[in-house]
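In: Here is the input, now give the coordinates:
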Amino acid sequence: MSDSAPAGSTALFSLHGMWCTSCALAVEGVLKRAPGITQASVHYPTATVYVQGEAQAIALATLAPRVSRIGYRLGELEAVQDAAERLEQEGRYLSLRLGVAAVFGMWTMLASILIYAGAVPAGRIELVMAWVSGAFSLPVVLYAGVPFYRAGFRTLLARRPGMDVLVSLGVLGAMAVSVWLLGQGSVEVYFDTAVMLIALLLVGRLAETLCRQRGLKAFEALALAPGDVTLEREGQIASHPLSAACMNDVQRLAPGETLLLDGELMSAGWFDTATLSGESVPRYLVAGQRVYAGYRFIEADGEVALRLRVNATPGERRRDHLCEQMRLLQTQKGELHKLADRFAAWLSPVALVLALITLPVAFMLGASLDEAVVRALSVLVVACPCAVGLAVPLATLAGSDQALQRGVALRDPGAFETLARVRAVAFDKTGTLTAGRHRVVHAECRDALGGDFHRKLAAATRQSEHPLAQGLLRWALESGDKQNEEEDASRVVRLDEVAGAGRVIAFERGERWWMGSLGWLGERGVTLEGAAHQADHAFASQVVVADERGWLATFYLADPPVEDGRASVRALQAQGYLTALISGDRQGAVSWLGEQVGLAPNACYAQRSPEAKARLLAGLASPTLYVGDGVNDTLCLAAAGVGVAPMQASDAAREGAAAQLLRPGIGGVVQLLRLARRTRNVMLQNLVFSAVYNTLALGLVIVMAVPPLAAVLAMAASSLSVTLNAARLAWAPVDGDPAKGSP
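Out: Reported below is the predicted structural model:
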């Protein structure tokens, strides 16, 4: 984004200096209070800020000073590689602090345990051990805990105090009370409480950072690898770095080269457009048509190289806009996320008020000053919602393990919350509902098909990687005998291929075949009497074979559904899910596949671009689940409530999806949704118990003296209870076949 925002009244920026979700909420609060801002959202995992409002109000120059006043830095939307490097540095930073907390905290805990267990002689030795405990806690508190204090201070400045404020007050309060008690000669110190809070929370923050690093891989996979481009300038043809390309430059492409720039063709050629269109068959594009970065140039008509005029440079390409739209979609928050934000917004202030009230009330009721201070400290410790923090993660961890046993890997365990509420399930076509392996569904031949024909067909298609040729090869091998083609007339001595159109094959005994599309054979003057396309097989791809006498055979090939496709779609429909097929492929193939798997004709959408697919998905009942395997599906995977990548998905789809199927077919989707409903039930049980615990515990420490150590033990007990409840999910596996509809 530029310094002056466009008139579209929306902008994306990168936020630097975030430490936790409380930081995200603090910045979000500051932005929402800014004049002229109608909407603001901060996505913590990718550190992306989305703002909407008046053009001048959302300019970087306007917003950056507001954010800097609370200690953060707002900047241009950073490149994916820069974000990955920044997160890697944060990971090393956290690992170092966690190492300090572990090494020094271990000795603090050991000294405290010796005192609690009465393992040292009472009196002077106990006092020495208490001082030793405090001494070893200092590096933890003064170094490892600094990020908590900084984040707490910043969120206070933003008037959005979060968990870091509670943690900071709990740690510093435990240290202050312990030093004060030591000064009075008491060994009832709480250095171990401070150390435990810091160490455990650092572990959680490090895990969050690693998850954020993994989340950025979706954008890395979508980005094209940098390279050089061949440009024509002032009559000279030379290779230039990609960054040197300018608008209206003329680029030359060699066969097999992947486009790194968007442009307009100056001559016709064949392209593999699967990365953005999803079509498995190459397309013939004529002069004047637009091509996009990610397309692969196959061959030009009558030319070695192809020329195009550049009309989008890096940062403005269609692929770059797809990446930007993914980041925009990720900044939008679901209802559960908003509910969690509201919970965090009021919990910390309530705990602080209760602690402040407890101190004078306990003192007025006859407690000594040190007892009143300890009781207030206990309120802060009890208010740290460890059980609440564990309630959902433990359930998702158990659910993720169960999903893995059933062939589904969850990249984002938090997706369980959305999965349990999914109302619509949409599928891509090629590579998702189909295996991407074309098969012959109908064949016609001029003469009786003998073993010699099958061997020649196998030899003619053996070296081709085209999906239709591979389908013909499988048909020939399955239908013919096993005689070695090298020993008879089927041996190929010459093969000339016109990429995306057909091939001319010369066999050893002088026979020649032409194999390709009906139009291509007609252009070469081949007699095609009897080769007309059958309307009954309009859904299929047609391949015509001819010899010197004319038309020889016609094959109709289609990409059949995966083995469990029909049963899985039926199971989803029986459970009340709205199901749909959204593809970039042609209408005939999409309608036929929909019929094969049991989808209604009005639930099958064909010839949709990535952007159109995302808009169509947004119109389905929300939340949605989308299953797709290609680069052209990444936008839908981001726009859906939950994205799922099938087993053979591309890198971009795998990294952008919340879950990946580890087994062929789509049966894992049925299992995942069923398991998600059970996991959500466990989450809700844990949350209810945690809320009851926090309410009762806070009430107890207010009305009676509870030492901070007892508060820590109570926290441990509540954490153990939610752990055991989450373990039930693993102990009671989900039975049944994925294709069955019972929940």
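In: Every contact and neighbour count from this point should use C-alpha atoms.
Out: Will do.
In: what residues does the host helix or strand of Q330 touch?
Out: Q330 is part of helix 318-331 when elements are defined by DSSP states H and E. For helix 318-331, contacts defined as Cα atoms under 8 Å, 6 or more residues apart in numbering pick out 12, 41-43, 46, 48-50, 219, 222-223, 262, 292-294, 314-315, 634-635, 638-639.
In: Report the distance from the helix or strand that that helix is followed by to the chain centre.
Out: As assigned by DSSP H and E, the chain's next helix or strand after helix 318-331 is helix 335-364. How far helix 335-364 lies from its chain's middle: 34 Å, per Cα atoms, centre = their mean, to the nearest Å.
In: tell me which residues of helix 335-364 are tucked away?
Out: By 16 or more other Cα atoms under 10 Å, the buried positions in helix 335-364 come out as 344-345, 347-349, 351-352, 354-356, 358-359, 362-363.
In: Can you check my assumption that G594 lies in a helix?
Out: Yes: remark: G594 belongs to a helix, assigned using DSSP: H, G, I helix; E, B strand; the rest coil.
In: Which residue, neighbours along the chain excluded, lies closest to it?
Out: Excluding its sequence neighbours, the residue lying closest to G594 (Cα to Cα, 6 or more residues apart in numbering) is C604, at 6.2 Å.
In: To compare with the earlier structure, here is another sequence to fold:
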Amino acid sequence: MKREFDVFGMSCAACSASVEKAVKNVKGCENVSVSLLTNSMSLEGSASDEDIIKAVEKAGYSAQVKGAKVEEKQANGENVQKRLIISVILLVIHLYISMGAMVGLPVGIFSNHSLNATVQLTLSMLIMMLNRKFFISGTKALLRKSPNMDTLVSLGASAAFIYSYVAMSLMFLYPEHAHKYYHELYYEAVSTILTLITVGKTLEERSKRKTTDAIDALLKLAPEKAVVERDGKEVTVDVKDIRVDDIFILYPGSHVPVDGVIISGSGSFDESSITGESVPVDKSVGQNVIAGCINVESNIKARATRVGEDTTLSKIIKLVNEAASSKAPISRVADKVSSIFVPSVIVIALITFITHLLLNAELSYALSRAVAVLVISCPCALGLATPVAIMVASGKGAKNGILFKDAAVIENTSRAGTIVFDKTGTVTTGKMKVVDEISFDDSFLSYAYTLESKSEHPLAKAVCNYAIEKNTALLNAEGFKALLGNGVEATIDGSTVYGGSVKFISTKLELESGVLAQCDKLSEEGKTPLLFIKANKLLGIIAISDTIRDDSKSAIAELKNMGLRTVLLTGDNEKTANAINRIVKFDEVISGVLPDEKEAYIRSFQRDGKVIMVGDGINDSPALMRADIGMAVSGGTDAAIGSASIVLMGDTVSTAVSAIRLSRSTLKVIKENLFWAFIYNLIGIPLAAGIFTPIFGWSLNPMFASLAMSLSSFCVVTNALRINMFNLKDSRKDKKYKFSKEKKMEKILHIEGMMCGHCEKRVKKALENVDGVAVANVSHTAGTAVVTLNKEVSNETLKKAVEDQDYSVTKID
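Out: From the prediction side, this is the model:
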């Protein structure tokens, strides 16, 4: 089970790396992930909370089980602002005193070098006291042998301060050389470094808070109070006190407090905050309402079905938080660099100092270069490059009805080359209705109604609804059986009655050519014919149709324009599937596939790259889980959230297109951030070290180095916020996916002992359960299994999988 903690005291990527390393060493901790952006940590395992918190504290930070003290955070934020304001005021005074004369400003009594130096010392010490956090945190981290950004700042500021203090002491000891030593003072650099870095951290924090705006907006959707019925009276209670089956009342303009079902009244509901659809949805008795939605008009009563953490809104918030705090695979390089970054910078600064001295540079110049190296280096930009983009994307997705399970899903979605759709409830509305009835018996509809009333299949429900509208009599039935993917049977009035597809009924009764022609005609029109027989006599045919979603055609066209291969994978017969495809126009149509066979097709598609499967999250669960990315349409059900890696809250196919656009734009921003973070340090550190001085005459003052460092993280966060401005509906900037097939690896196993189709299935299942096997084509007549691999799998592993099923492997090619 995943557990979450709040972590306090982290200031850069090196800090989060230290915490992660410390907790990973705790026995019983697995899948540890620390987020600098959200100051949180998630993990799995059996280790106790006390051991985990103790490990964090040993690393020099503090932690507690998820649920940080908001008051403490607010107080810390207010202290930072006060500290910043005072630091800026003191810095302005300091710069005026130290540099005013250089730009022709009157400095009065401060023209006296001794007085000037003394005041500078006082001002820099005051700013150091105000920003002592850098020194305390940096020193502790250094002593723990896990230096962080604060270590770099404190080392740079301390070196400049100590050097200035020594120069000032010499100035007082040798008054005749006061002018010379006065120009060796770097007090203003100390004040500027600390103040500008505090400015940068403040800007960074403000920008980081903006990345969580979407989550904050979701939290505000749930009202604190609600009106419920208690003992026949209307009572206002806290939402947390509502229980399942309580009756709550919705007035116009009020937010739905918990998930429920309408028991009285009807009206429109604004579900844009949940599904991303701006058009209000009309709802009446028997229909569900979702927590956080707004009742647009009329008074409505509803019965609570889900409360507390079980509501759809609570699950959405949980998913968004989990996705935002997870790590994308692309961030691994940055994490590795961050773990060694600070020690490397300290070494580079030391080498810089020594090298300049060996090249006969003045001590002050060598020190200036070393300090510049320390303060320009920024591990924070590296640490924030990926998580800020993931946080913004998760929030942007939630606003538009797209819920990503984790960061890896966002990255994988952007790299998918094939997208596979289920038909019913995905490309179509899933709202089945009877459109034709061909009867050969007066009691036909009663038999059909009675038989299908025992089934849970969507087609059966359509038949029942149609029969109820016709006031059809319900007969007595016994021995009902549902045959998956085929049909149903039961004993009615002493006779066995069958119902199902043409294929199924043809196994029970030889159908006349005229009947088959009628069924073919219905199928070509996109209708699904169901046949019913009793005592070897055809009772009649019912044709059922499912309406294609309004946006299916345009969505598939947009996906093609984005370079994705589109596939329709359906259990319907070939003619019905082709009728749908004549309108929607997929690249490929595969029909007549049973639910348990869809997973095998997904495996085969994965030979060509990453695959997205879009389904309803219920019948398609194996395929959704097998696909690299599973998208469940009309999310909110436990089955959908459990089996899919992306839950689409809207009822439109275009939401899937938006999810792909969002993931692509997010990956682009992450790459930009990582590029900026690496290039900034690759150019900034050599520039600060003075490497470009002999060639181009370029050098960098420590004060400007601190300014660059303070703005680097701010730039990364600000760039990530651009995702909020991205139009998910705009197809003008779509680019074609550069489709590159993965290397195809095949092995042929020669197997003895297979005698029939059942043997084939056993061997096929055993092989396809092996990690790395994409698909296995088994033939008992040829005595072979052709195995397609998506990664290297040893012959011994394949052989063992087959021999565990009591067959012999004689050779592997």
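In: before we move on, back to that, go ahead and build a PyMOL selection from the buried members of the contacts of helix 318-331 of the first structure.
Out: To isolate in PyMOL the members of these that are buried, counting by 16+ other Cα under 10 Å, one can use:
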select buried, resi 12+41+42+43+46+48+49+50+219+222+223+262+292+293+294+314+634+635+638+639
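In: Please narrow the contacts of helix 318-331 of the first structure to those residing in strands.
Out: Mapping the contacts of helix 318-331 of the first structure onto strands (DSSP state E) picks out 12, 41-43, 48-50, 262.
In: Could you dump those residues into CSV and include distance to A101 of the first structure?
Out: As requested, these are exported to CSV (distance: Cα to Cα, whole Å):
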residue, distance to A101 of the first structure
L12, 37
S41, 33
V42, 30
H43, 29
T48, 30
V49, 32
Y50, 36
D262, 51
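In: ok, of the residues you listed, which one's closest to A403 of the first structure?
Out: Checking those against A403 of the first structure with Cα to Cα, the nearest one is H43 at 26.5 Å.
In: What's the match for the closest one in the second structure?
Out: In the second structure, the residue paired with H43 of the first structure is S35, using TM-score structural alignment.
In: Tell me who's in contact with its match.
Out: Contacts of S35 of the second structure (Cα under 8 Å, 6+ apart): 16, 41, 325-326, 387.
In: could you measure it against L530 of the second structure, distance?
Out: Between S35 of the second structure and L530 of the second structure the distance, using Cα to Cα, to the nearest Å, works out to 55 Å.
In: what does C519 of the second structure give?
Out: For C519 of the second structure, the distance to L530 of the second structure - Cα to Cα - is 9 Å.
In: got any residues that touch both of these two?
Out: With Cα under 8 Å, 6+ apart, C519 of the second structure and L530 have common neighbours V502.
In: I figured M683 of the first structure hits A391, correct?
Out: Yes: counting by Cα atoms under 8 Å, M683 of the first structure touches A391, with 6.1 Å between them.
In: Looking at the two, which one has more neighbours?
Out: Neighbour count, other Cα atoms under 10 Å: between M683 of the first structure and A391, A391 has more, with 27 against 24.
In: Once you drop chain neighbours, what's closest to that one?
Out: N686 (4.9 Å).
In: How much space separates the one you found from Y626 of the first structure?
Out: 29 Å.
In: Buried ones in stretch 99-108 of the second structure, by neighbour count?
Out: Result for stretch 99-108 of the second structure [16+ other Cα under 10 Å]: buried residues G100.
In: likewise stretch 634-646 of the second structure?
Out: 634-636, 639-646.
In: Columns distance to V23 of the second structure on top of those, output as CSV?
Out: Shown next, in CSV, are these (distance: Cα to Cα, whole Å):
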residue, distance to V23 of the second structure
S634, 38
G635, 35
G636, 34
A639, 33
A640, 33
I641, 29
G642, 28
S643, 30
A644, 30
S645, 27
I646, 29
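In: Where do the strands of the stretch 151-300 of the first structure begin and end?
Out: For the stretch 151-300 of the first structure, strands defined by DSSP state E, counting those that start in this stretch occupy the ranges 228-233, 236-241, 250-253, 262-265, 269-272, 283-285, 290-291, 296-300.
In: is it possible to export the ones you listed to a markdown table including distance to Q325 of the first structure?
Out: Shown next, in a markdown table, are the strands of the stretch 151-300 of the first structure (distance: least, Cα to Cα, whole Å):
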| stretch | distance to Q325 of the first structure |
| --- | --- |
| strand 228-233 | 26 |
| strand 236-241 | 26 |
| strand 250-253 | 27 |
| strand 262-265 | 18 |
| strand 269-272 | 24 |
| strand 283-285 | 26 |
| strand 290-291 | 20 |
| strand 296-300 | 23 |
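In: For F153 of the first structure, which of the ones you listed is the nearest?
Out: strand 236-241 (46.1 Å).
In: ok, residues contacting the closest one?
Out: By Cα under 8 Å, 6+ apart, the residues outside strand 236-241 of the first structure that reach it are 227-232.
In: between it and strand 228-233, what angle do the directions make?
Out: 150 degrees (axes from the mean of the first three to the mean of the last three Cα atoms, to 10 degrees).
In: Next, find the distance separating S348 of the first structure from R342 of the first structure.
Out: S348 of the first structure sits 11 Å away from R342 of the first structure, going by Cα to Cα.
In: sorry, that was for L216 of the first structure
Out: Using Cα to Cα, L216 of the first structure is found at 27 Å from R342 of the first structure.
In: need the helices for the stretch 451-600 of the first structure, in chain order.
Out: 451-461, 467-479, 518-523, 565-574, 587-597 (DSSP state H, counting those that start in this stretch).
In: In the second structure, which residues correspond to the second one?
Out: The reference is to helix 467-479 of the first structure. The aligned range for helix 467-479 of the first structure is empty, by TM-score structural alignment.
In: Fine by me, we can end here.
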